[in-house]
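Q: dropping the sequence and predicted coords here.
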Amino acid sequence: MKHKDSYSTPELLRIMGGLELRMNQFYTKVAKKFTEPEGIRIFWDSLAQQESVHSTIIYTLSNMYRNNPGMFNEIVEVDYATMSKIEDFIKTSEEKINNEDFDLNAALQEAFDLETLEVNDIYDRIIESPREPFLAVIDHLIESEDAHLNSLVEAILEYASSDKLIEKAKNLRATFSVHEQV
């Protein structure tokens, strides 16, 4: 992916759609690797399905804007470091899945870090200046991403054995208030 300092809305949507699709692929692989304890596979499959839906929504928006160029031509400022950080994190996460030491705690940690990066570094930047009708769709996606964080916090508290990860989840629940309380 070629990075630059600013993207037209359709360009950013295509990038976001690709990131969501890669997150779907990551969660699908994790679901296949971790089937125990009971309920964890359903959790991962659910995250994968939601990311697939997000990707479809975002690609549909991108096509809408491309087919009606006057609808929304604003430029969104997203710096190279932000896009590079997220893309590199996803690539690294995908590579870690096959490592022997990639256990359930590591999978939960990767998902937690990935979802918070996505919300903090992409979605928050997009909503800095509200726009219609785009904002209504982004609001829906943000609510869904917040739900991911909520379910991740719950999964970490239920399944994780890492005290550090459990503490991070508790801290997020106590302090995360950008969109909704986690």
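A: Thanks, I have it.

Q: every contact and neighbour count from this point should use C-alpha atoms.
A: Will do.

Q: strands of this structure, start to end?
A: In the chain, the segments counted as strands under DSSP state E are 6-8, 75-77.

Q: in the first one, what's buried?
A: In terms of neighbour count (16 or more other CA atoms under 10 Å), strand 6-8 has its buried residues at residue 7.

Q: for that strand, packing partners?
A: strand 75-77 (3 or more CA pairs under 8 Å, 6 or more residues apart in numbering; DSSP states H and E).

Q: A further structure is provided below for comparison with the first:
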Amino acid sequence: QEAKLESQKTEIDQLKLQSEGMIRFLTNVQIYSVQEINNLDHVKQVAFSASLLDQGEGDTGPFNTQTTLIFKHVVTNIGNAYNKHTGIFTAPVRGAYHFDCHILGHGNIVAGAFLLRNEEQIYVVYENPTSGTVSASNGASLLLEVGDQVFVRILAGPRIFDSQNHHNTFSGHLIFTM
């Protein structure tokens, strides 16, 4: 019986060690999970809206080649994913995003631009006025991976007009992470 009692004590000691190890493991998992949740809460807050000209008024274009538009008047940039120096939005997290683009043209010249993900054309914003002023807009929801870039390029040839009324805009926001 003494041998049996000693064997049971050894087994109890081993179970204690295993229990302490599990407690340490679960504590680390809990800390890691709380940090991950905090990070996800932070990244869920992504939204921007910007217009073409920061001040004044005038035409942009026509250009001989497609040219990335730099929307300089930033109204909001929650999460700092939009770069007002390059005109490029860079996805900080994998998820579904929604983007909108509005342009204004006047006179008898085409007003048109593409929304691109990386170098892939997603949609066109286009209007062909014969006179007067016209506007065009379009929007899309996209699945983006971390680091994907979304931006607007004016077509080769078209011209758009902006003023202190901020007619030309580019906006986007994270709908949900994935």
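A: That came through fine. The shown structure was predicted, so the numbers you read here are calculated from the model rather than taken from an experiment.

Q: how close are the two chains, by TM-score?
A: Scored by TM-score structural alignment, normalised by the length of the second structure, the superposition of the two chains gives a TM-score of 0.25; 71 aligned residues with a CA RMSD of 5.1 Å.

Q: sorry, back to before: including distance to residue 118 of the first structure, could the strands of the first structure go into a markdown table?
A: Formatted as a markdown table, those follow (distance: least, CA to CA, whole Å):
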| stretch | distance to residue 118 of the first structure |
| --- | --- |
| strand 6-8 | 17 |
| strand 75-77 | 16 |
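
Q: for residue 56 of the first structure, find the nearest of those strands.
A: Of all these, strand 6-8 sits nearest to residue 56 of the first structure, with 18.9 Å by CA to CA.

Q: and that closest one, how far from the chain's centre?
A: Mean-position distance between strand 6-8 of the first structure and its chain equals 20 Å (CA atoms, centre = their mean, to the nearest Å).

Q: ok, now which ones touch residue 12 of the second structure?
A: Residue 12 of the second structure makes contact with no residue, according to CA atoms under 8 Å, 6 or more residues apart in numbering.

Q: which element is it on?
A: If you go by DSSP states H and E, residue 12 of the second structure is part of helix 2-43.

Q: may I see the buried residues of the helix ranked longest in the first structure?
A: The helix that spans the most residues within the first structure, counting by DSSP state H, is helix 40-67. Using 16+ other CA under 10 Å as the burial criterion, the residues of helix 40-67 of the first structure that qualify are 40-41, 43-59, 61-62, 65-66.

Q: please enumerate the strands of the second structure.
A: Using DSSP E, the strands of the second structure run over residues 47-51, 58-60, 67-68, 73-78, 82-83, 88-90, 95-106, 111-117, 120-127, 133-144, 149-154, 160-162, 169-177.
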